Each structure stands twice: as structure tokens, then as C-alpha cells.
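Enquirer: would you be able to build a 3D model of this:
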Amino acid sequence: MFRPGLFLISLLLGFSAQAAVWSDVNAWSPAYENRFAEWVRTEWRTDFFSRKTLPNGQNNPYYGLRVDCADTVYSMRIVFAYENRLPFVAQDPTSSGKTLSNKMSRWDSKSEIERVRNFLVFIYQTMSTRSLPNDTYPIAISRDTVRSGALILTTKKNHHSWTIKEILSIGVPHLVYNSVVGATSGFGLQERQSWPNPEWVFEGDFSPAGHAGLRGWRPASHINKPVWEVPGYSEEQYRVPLNKWNRYVQGRLALRQETDNQMISRLLKMSCVGFTERIPSVNEGLAYIKKNSRCMDYATYDTYSTPNRDRRVYDDLMSLRRAYREILHINGGNQLSAEIVAQLNKIFPAIQQSAANEARMMTAQGGVSSASVCVTEYLPGRRIDLAEFKRRMFAGLISNNPHETAEYRWGEARGPSQRARSCQSWDAWSPDLKD
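Expert: Okay, the predicted model is just below:
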């Protein structure tokens, strides 16, 4: 027998399920948080958005999404929530006291995966590093909390973030992230295995009010509430002296110690990654000015300039230099391989001097040798190694100004050029050789 009441209820339930981005039938719990951490450790890869097919041969539903640093962080949480039928709730940064969630119904005429992709793009357009403090909280320094799925956030001044894919046994994070994207950026993410410079992470406000540092995801019930009410809230990381922050945190999280060779190899790799990843970023800026002769506005300049990227490369080189000096002081470098010593001495030919003195003493490297590291073609037909790039950077030749041509961007000539002087610039960076 036909029952109109039951039919109406069924119709409404079907419409409701269709209207949501996805239906959440599960609830976040410690078990699901553990599953989230394991999923990030095993599945959160640099090709997450760039691979067209999955290992099982199916099409990648997230292929082609273009993300910046905050987008990467939000994507990590949203995708897992969707694939496990969990809720995703975030504070709406455009409306006080409101939230954004998977229950939004603006795409109910589309298929489920189309709704998910539209929701992700909507979040990318709405959220940023400025909204992340509303949806996360500072965590204690332990392997139970600083683990896969957590994140690192900088202060507002440097507006950057990283997802933590894993904490390695040596107490160092494997970070997956992305930088500001341009019109021709690819879909791949970036990665590094080292702590970022805490002076840059916490620049301008080394306190809970600066929102920087190690953070975890707030439960939905604590969105739009004071952050100190979140279970697990901790200010431990703000009580560590800034100049000892990396060493302290790594010591708390380490299960074993690195050998000297392992540490130097890791730091060399990070410096090389930063140097080589600079190339496509600079090329995007060069391609832009080739087609657009006018001075850039702030938004365009911010897209194609590289002050934060260049500072991170500099920080990595300084971390490598400090590590080498410390090893020489402790044991004379007798645990380092001869190959690594030769590589380090090419990059830091006056290691016993201050960085400023070394920069003044260092001359052009004269091409590639057997001791060269990270030999790279940075412009068509032009190759340098990490030692020569370091020389140019420490000498203040490398330019992060996107109004400059290739010669100035890569330190073949000292700027600013006439073009750069005639256009407004913002957030210029140059190395401060303190030690």
C-alpha cells in the first residue's frame, strides 16, 4: 500500500544525502585519528595531485588540483575525511561564529566526486595560513602528538605552512608542502627532511598569540572556541629558547642518533633541493616579464618573487655550515667520509672563519669539479654547482625581485637593474651573515 508520508520522508532523506558534499556516517575518535596519521604516513605523497592514475589503475580523482601551502594542509584533512565518511568542519573566516563543512549543499546537482573537488577549490579560495589558527591548536612536544597529520605554521609575517608526513626515527620531520603557485606551476608538491629555521617560523611573535609552530587539528566541537580550551593544548614549544628550539624538539622526538655522515648527507640534500626547486619558480617570473613589460602590482609581485624561498635555501646552507663547524669542533671531522669532506670544503672553503669573512674571501668556483654537489643547469646552457650558488647568495648577488632579468635573479650581475629601480618592490630579502 502506498504511504505518502513514508514516500515524502524517503524523498527528503535522499535529497539531503545528495545535497551534502558527502555524507558522514562515522565520527572522529582516537582510532580514526590513528588511522588518519597512518594514512598520511603512507599515502600523502608529493605526486598526490599530479599522478593521473592510482596504483590500482583507477583514475586519480584529485588529479590537476593546484594548491599552495595552506591548500595542501587543508587537503590532507579533507581528503581523508571524505574517503572515510568523517565530518570536516572549519571556522568560516568570512563570518564570525559560523562554520564551513561537508554538509554544504551548493553543488548538489553534481556527482559526489565533483562535489568534493568543488568543495576543495572553495576551501582553497576561502582559507589561507591566516585561517589555519582557527582550525588547529598548539601541541605538546612528544611522538604521540607531533606525528603524521600534524603541521607546522609560521607567523603571519611569513605566511607559510607544512604538513608533517612523518617524524623520522632521528627526530626530524618529513614535510610535504607547496609554495605560492603561478599560472604555469605544475601539480606536484615538495618535500624536505629537516626542521625549518625557527627564527623564520616564529619571526615577529614567539608566543602562543603568534600561532606559529607545531599544531594539531581541533575537534569540531572546539571550533569557534578559545584555543586554550582544546584538549591537549600546550604552550611547551614557546618555553624553549629559540636558539635551541630545533635541537630540543629533535632530541625529544628522536629514537636514535644520526651519524655525522648521515646528518651532513641529509643537510646537503636539503640545500640541493632548495636550490633546484628555485629554478622553476624563477622561470615562471622570467616568463611573465617576457610577456608583460609593465611593473607588477603587489599580488603579481608576490606570486613571482622568491624572498621566502631564498631565505629557506640560505637557512639550509647555514644549518649545514653550523653542523660542519660543530663536527669539526667535537671530533675534527674524523667520522666523515673523504668524499663528503671534499664537498663541504668546496662549499665552505673558509669554514673556520665567520660566514661574512668566508663570503668576502670566496672567489668564483671556476666550474664543476669532482667535489661538486648538485650540479644543475639553471639557465639554458649554464650550469653551476651548490658551491657557486652559495658563493653568489652569500655575496648578496642572488635577487628575489621578479622585475629582474635572469642574470640578476641568478647573481651573474649585481642588481638592482634599471627596470627594478623603476618599479615598486616589496619584501626584499638579502642574507644577514651573522656567524
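Enquirer: use CA for all of it now, contacts and neighbours both
Expert: Noted.
Enquirer: name the residues of the lengthiest helix in the chain that are buried.
Expert: Identified as the longest helix of the chain according to DSSP state H is helix 260-291. Residues of helix 260-291 classed as buried under the neighbour-count rule (16 or more other Cα atoms under 10 Å) are 260, 263-264, 266-276, 278, 281-286, 288-289.
Enquirer: now stretch 114-125
Expert: For stretch 114-125, the neighbour count (16+ other Cα under 10 Å) marks 114-121, 123-124 as buried.
Enquirer: with secondary structure as added columns, please give those in TSV.
Expert: Below are the buried residues of stretch 114-125 laid out as TSV (DSSP: H, G, I helix; E, B strand; the rest coil):
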residue	secondary structure
E114	helix
R115	helix
V116	helix
R117	helix
N118	helix
F119	helix
L120	helix
V121	helix
I123	helix
Y124	helix
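Enquirer: assign E191 to helix, strand or coil.
Expert: strand.
Enquirer: regarding this protein, what is its longest strand?
Expert: In the chain, assigned by DSSP state E, the strand with the most residues is strand 161-167.
Enquirer: isn't V240 right up against R252?
Expert: No - judged on Cα atoms under 8 Å, V240 makes no contact with R252 at a distance of 11.9 Å.
Enquirer: of the buried residues of stretch 114-125, closest to A387?
Expert: Closest approach between the buried residues of stretch 114-125 and A387, by Cα to Cα: Y124, at 38.0 Å.
Enquirer: to compare against the first, here's another:
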Amino acid sequence: MPFLVLLLLIFFSTPSFSQPMKESPHQIWKVGDRRWTVEEEVQYGKWVEKNITEDFFIRYKIPIDCADVPYAVRWIYARIAHLPAAATTKDGKWIGHWSSEWGKLPTHSEWHKDLRFRKALFHILTETTTRTLPLDTYPVGIDRDSITPGTVFFVTESHSGIIGRLILDGSSIHPLQTWEATSPVKLQKMSERDFLTPRPESTIYSGLVKFRWPIFEKKQWKYLPVMEHPFYSLEQYSGSFSEEYTDFVQAVAKRIDPTDYDPWEKIERVLDNTVQYVRERVPIVLAGYKRCQKGGCPEGSDLWSIHSTPNRDGKIILLMDHLHHLIESNYFHQDAAKEIMEEISIPIQKGQSVTFSHVYQNYLWLSPHPEDSIEARWGLKKCEMILSQLRNTQNSIAFIEKTYRRRDPKYADFSVRQQQEIIRKLIEEWDRSQCKVAPLPSKKKEDEKIR
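Expert: Modelled structure (predicted):
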């Protein structure tokens, strides 16, 4: 309750930042007469779309978690553009570009070499969370003018990210593409995902939001009142917002891109987009193999985070599933789509290529591990991967038996049955793929266990 009271007080008021306009040589950066405007928000969106990539924070050595992404991206751009920036800390304090706590550190014209800015940024990222986002943002209308790259989305006290780009040609699962990170804080690649979030809460103003504008008034920095921001709207919290749609996510999609696409045109566009995304994986895999083929990139290490592809492969799985659904639900276009996929060649290394059809049929068997061979990374070592997963599943069963059999036999039985079902499916895939070396355990023995 105290937190909600604080939120309401800040959200509908203009908290002051006691700082005269005369800029101190010790503040984080100077803004002069630069201020946020609609045009500056447009420029911010263009910068986000052009510059933010999955490895952005790795390149600049900034450890992050999910809540850090919105704050870090906004502050970095504000620093580059010499625009005002502010943030509310977990204990209710306000920090801004005017703060002078780091004044003894040197500055630099380039933000990533600016020690004063980097120190302040790291402090801000440790002192802000998804709980502070409602204090620094305001809800926006769900339309193309309001939802631009850099727009924030967040789930109450749970998860957050930013809109990375809008795809308005029907080639994606959802027109809004997001950049997201995971907990805990670490040096990590971000995931590019299709917008997916539960219905926002009006009590905390979660959902799709933008950062509030710091303004200088009466010799003090303060936030522009929420309702005076140009994109302000409460429409996403209306009970009628999602009435005609399956859920909030679909309602957002239709407001951003209301076009009803021809089925074949939709298949072609999703296919082209998926092919492009798969092609972008090629140099990433090659670079990872070059660096990690002799070891030194164990799972969980910084090098593994840099060169592995679990997030990208997860996106490929979603795109392939979406493409599969489109093709299978349009019977008259199935043969044509499959012919096109057979004709698309993807060079995976010098002297070796795979067809897109191969990737389409084996996307679940792409290895994300940078120490694996190029063939394994592209699903050409499917039998080896099945065998590896069989061994891992057997190890899981052994762990369950050792840990839970005496302590909780019912849970042990339940868990073992789940693992046995995984083994059954793996053995079926082994047989379907005509793998020649008998897997362990044998299909006969595993069937007997399941019975």
C-alpha cells in the first residue's frame, strides 16, 4: 500500500528536482536548452531501430537484466543527444543528468568512453527495477504514432523490455518486435521476440508506456505532468479494448497493422522474413565455431553467452511454427511453398550448403552450442543430438531416483514418467530419421519401462 500511494503521488504530480538551471561542471552531462519533443521522440525511435542489436550491451560491456534494458537504452540515447534524463530509485530518490555525485570522474565525448556517465549508468541500473518503471513512465495510445521503437512495455513487478522495431508488411508473427533480457544481471545477448504480454493493469499503469519528459521550471527540474505528454492515453486499460479479439496481444496487433493479408501473400512474406533471419545466423555460427571449436566456451561462461544462439534459435522455432501453421492451413499452397523452400540454398561454411527445406524440417535440432561442429549447429548431426538428449534424459532419471525415490516416491514416479515420455519421443524421432547406430536405451527396453 505505501508503494501504491507513492506511485499515485508521483504519477499525477510533478516531483521537483532541486537543481538550478546553471549547469555544473560536475554533472553527468550537460543539456543546454535541449528538451524532449515529439520530434526528439521520433529521432529516438530511429536511433533505437538502427543501433540496438542483440549484442549491444555485450559490445559495450554493460551487464543487464530485463528491467535494465528500458532505462539503459533511454539514458544512453539521452547522453548521446544531450537531452534530459531522470530515474526514480528503489528508495524514492531521483537521479538525473544534473546529478553531480560522480563529478570527480573524467568525461569523454563518446558515451561508452565517458567514465562519469558509465559509473552513473551502472548505479542507476542497480537502483531501478520493474517496480520503479511506473514512476518514470506514462501510458500511451495504441497506434503507430505512439508505439515506436524505444517504447517500453512492462508486466507489473515482473518483466520489461522495449519495442525494437515495427514490421508492417505481414511478414512476422506480430508487428511489434521487442528487445528483452533475462535475470539475473549478467553480460548477455538480448532476445528479439514478438510482442507477448498479459493484459496491462490500470492500477499500476503497466503495459505499453513511454518515459516521462524532465522539464526545467522555476529553477528546478521536474517531470512534465503525465496527462500533458503528447502520446498519453488510457485506452489500453479499457474493458472494450480487447472485446473483438482473442486477447490483448491480438488487439494490439490489429491496431498497429489492421491489414487482412491474402493467404499466399502472407506465406511468401513470412517465408522471406524467416529465410533472412536464418541467413543472419550463418556468420554468428561461423564466428562462434572459430572462437570455441577447441573449447574454452563452457555453457554459462561469458564466451558462451556471446557466441551461443539459444535466443536466436528460439525465435527461429517460433517463426518456423508460424510458417508451418500458415502452410498447413492453406492446402492449395502447400506444394508451391515446399518447392520454393527446396530451391533456397543457405551456405553454412565454405563448400557446404543446406536448403531452407532442410532447416524447416530440422529446426528443432539446431545446436545452439558454439563448441559444436558446423554440421551439428545446422541440424546435420541430428542422430548425435538425439543420442545426446537421450543420455541427458537418462541422467535426469538417475538423478530423480537418487534424490526423490525414498523421500517422495509419488513425485519420483511422476517425474520418471515425464522423462520416459521424452525418451519415447526421441526414440520415435531416431527411427523416423533412420539413424543407424542403436540409441541407448533400446526402444524395446524403454517401451517395457513405459508399460
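Enquirer: which residues of structure 2 fall in strands?
Expert: 16-17, 86-88, 94-96, 137-139, 152-155, 159-166, 176-180, 191-194, 207-211, 214-217, 220-223, 345-349, 352-355.
Enquirer: could I get those strands as CSV with distance to A287 of structure 2?
Expert: Output for these, formatted as CSV (distance: least, Cα to Cα, whole Å):
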stretch, distance to A287 of structure 2
strand 16-17, 48
strand 86-88, 38
strand 94-96, 39
strand 137-139, 39
strand 152-155, 32
strand 159-166, 25
strand 176-180, 22
strand 191-194, 19
strand 207-211, 36
strand 214-217, 43
strand 220-223, 45
strand 345-349, 11
strand 352-355, 16
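Enquirer: how about the ones you listed in CSV, adding mean neighbour count and distance to S373 of structure 2?
Expert: Formatted as CSV, those follow (neighbours: other Cα atoms under 10 Å; distance: least, Cα to Cα, whole Å):
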stretch, mean neighbour count, distance to S373 of structure 2
strand 16-17, 20, 56
strand 86-88, 24, 46
strand 94-96, 19, 48
strand 137-139, 26, 46
strand 152-155, 25, 38
strand 159-166, 25, 32
strand 176-180, 24, 28
strand 191-194, 21, 24
strand 207-211, 25, 42
strand 214-217, 19, 52
strand 220-223, 20, 54
strand 345-349, 16, 11
strand 352-355, 14, 13
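Enquirer: closest one to D431 of structure 2 among these?
Expert: strand 352-355 (22.3 Å).
Enquirer: list the helices and strands the closest one packs on?
Expert: On a contact count with 3 or more Cα pairs under 8 Å, 6 or more residues apart in numbering; DSSP states H and E, strand 352-355 of structure 2 meets helix 334-343, strand 345-349.
Enquirer: ok, which of those comes nearest L319 of structure 2?
Expert: So among these, helix 334-343 is nearest, using Cα to Cα, at 14.3 Å.
Enquirer: helices or strands up against the closest one?
Expert: Helix 334-343 of structure 2 is packed against helix 310-328, strand 352-355, helix 356-362, with contacts defined by 3+ Cα pairs under 8 Å, 6+ apart.
Enquirer: ok, which of those comes nearest V185 of structure 2?
Expert: Nearest of those (Cα to Cα): helix 310-328, 16.5 Å.
Enquirer: ok and the closest one relative to helix 334-343, angle-wise?
Expert: Taking axes from the mean of the first three to the mean of the last three Cα atoms, to 10 degrees, one finds helix 310-328 of structure 2 and helix 334-343 inclined to each other by 140 degrees.
Enquirer: that concludes my questions; thank you for your assistance.
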